[in-house]
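K.L.:
structure for the following, please:
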Amino acid sequence: MIALEKTIAILLCAGLSRRFGDEDKLAASFDEKPLVAHAADMLASLPFQALIAVLPGGQGQTQLHAMLTARGFRIAENPRPSDGKDSSIRAGLQMALRYRPKAMLIALGDMPFVTSDHVARLSRAVTPVAAAMSFTSGRRSPPLIVPVGMAEAITSRGDVPVRDIVTAKCLVEVSASERELADLDTAQDFAAYRAGERDS
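P.N.:
Predicted structure coming up:
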């Protein structure tokens, strides 16, 4: 176990959302507030050492930037979001390591159903040498918590995929019948989950 008070939460918000269309997916309305606000509000309700959101670089004070800083998030910029999720993870971890945490949680801005109880389970499962990773229907999923030593390895080995570094892990399972680990990628996902037609 590593306490949340010694953990920094990193919310990844730099994806290009190619499948969603021209609108900014994370700022799009879902259940009466912007999609990203669901994950941001859940994380902000917990006693993390600090909150970091990773946004695309060079965009200045966007609506998303203002929304997240108002909720207490520090902003890390990913100058090359087209390089994929690993580049955002590394940008967030590099900022987080400045604060000397014991662990870092990595969460996605397009997963609105993750609960504080699930984050607490991850916190209880992580150890100084093993990450805690969400798991459902035979697949691993964010959110996950990595100990500081693993975070340092991820940032120093930029040529190695993150998944190949996160080898020591404890899996925290979510029932396949629940939608907690669902991520919303398309306008059709928004409509289906808003209507309660899909589980996960």
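K.L.:
from here on, just use CA atoms for contacts and neighbour counts.
P.N.:
Noted.
K.L.:
show me where the protein has strands.
P.N.:
Along the chain, counting by DSSP state E, strands occupy 7-12, 29-30, 33-34, 50-56, 74-78, 103-108, 131-136, 139-147, 169-173.
K.L.:
can I get those strands in a markdown table with mean neighbour count and distance to Gly196?
P.N.:
Supplementary listing: these in a markdown table, determined by neighbours: other Cα atoms under 10 Å; distance: least, Cα to Cα, whole Å:
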| stretch | mean neighbour count | distance to Gly196 |
| --- | --- | --- |
| strand 7-12 | 28 | 25 |
| strand 29-30 | 16 | 12 |
| strand 33-34 | 14 | 17 |
| strand 50-56 | 25 | 28 |
| strand 74-78 | 21 | 33 |
| strand 103-108 | 26 | 21 |
| strand 131-136 | 23 | 19 |
| strand 139-147 | 21 | 21 |
| strand 169-173 | 19 | 22 |
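K.L.:
here's the other one to compare against:
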Amino acid sequence: MIKAENTVLLLLAAGRSQRFGDADKLEQDYLGHPLAFHVVTALEGVPFRKRIAIVSGTRLDFAARGYEMIENTAPTSGLSGSIKIGVEACRACGADAVLIALADMPRVTATHIYRLLDYADGPDTILASSDGVRPRPPALFGKHRFDWLMSLTGDRGAREMILKAHHVIAAANELFDVDTREDLERLRAMV
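P.N.:
So this is what the prediction gives:
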């Protein structure tokens, strides 16, 4: 088990939303709040060592919600660029692990995050969430995996490593992510 108090929550919110169209998908209304703030609210009771939001040109104020906001000035470098920025900040605060979550996954729960932390078995940990078919974020990496995360390139992020990781199954639709306007409409229809 890795304790939340020794883990940094790294919220990736610097995507370019290319498949969504000309609007920032994270600012879109979902149940009366911006889409990105649902995962923020769901995880606010988890006592992480630190909360970091990697952003790019957003009007959303993650700092008011307890996050250190770090601007990704080169979002075209892909997901790996945001991960590297966040992992560097994790190292600076002496974290034992980093939990990588996506701001466009509004149905993630604290219960699932605690399950990931409970499964963790130390500094070599690699855990991914799964719907029972394929792995995806949120994903947890122990500090011995930080060097590997820093070596990532492009937009694939940590996908290859999480394919090999232990997968923690989440409840149905908990790992739903919003990439397109159609996804947002499907999400709204679930309520």
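K.L.:
give me the TM-score for this pair.
P.N.:
Once superposed, chain against chain, the TM-score is 0.91 (TM-score structural alignment, normalised by the length of structure 2); 188 aligned residues with a Cα RMSD of 1.9 Å.
K.L.:
does Leu116 of structure 2 touch Leu140 like I think?
P.N.:
Yes - taking contacts as Cα atoms under 8 Å, Leu116 of structure 2 lies within contact range of Leu140: 7.0 Å.
K.L.:
and Ser87 of structure 1, which of the strands of structure 1 is closest to it?
P.N.:
With Cα to Cα, the closest approach to Ser87 of structure 1 among the strands of structure 1 belongs to strand 74-78: 6.9 Å.
K.L.:
just tell me the aligned range of that closest one in structure 2.
P.N.:
Strand 74-78 of structure 1 lines up with residues 68-72 of structure 2 when matched by TM-score structural alignment.
K.L.:
how far does the matching stretch sit from its chain's centre?
P.N.:
14 Å (Cα atoms, centre = their mean, to the nearest Å).
K.L.:
cool, stretch 155-175 of structure 1 as well?
P.N.:
The answer for stretch 155-175 of structure 1 is 14 Å, by Cα atoms, centre = their mean.
K.L.:
list the buried residues for it?
P.N.:
Neighbour counts over stretch 155-175 of structure 1 (16 or more other Cα atoms under 10 Å) mark Thr155, Val162, Val166, Lys169, Cys170, Leu171, Val172, Glu173 as buried.
K.L.:
list of residues touching that stretch?
P.N.:
Contacts with stretch 155-175 of structure 1, where a contact means Cα atoms under 8 Å, 6 or more residues apart in numbering, come from 86, 90, 93-94, 121-122, 125-126, 129-137, 140, 146, 150, 153-154, 180-181.
K.L.:
quick one, longest helix in structure 2?
P.N.:
For structure 2, the longest helix by residue count, based on DSSP state H, is helix 79-92.
K.L.:
against which helices or strands is it packed?
P.N.:
Packed against helix 79-92 of structure 2 by the contact rule (3 or more Cα pairs under 8 Å, 6 or more residues apart in numbering; DSSP states H and E) you find strand 7-13, strand 50-55, strand 97-102, helix 146-150.
K.L.:
and the contacts of it?
P.N.:
8, 10, 12, 14-15, 52, 54, 70, 72, 74-75, 97-98, 146, 149-150, 152-158.
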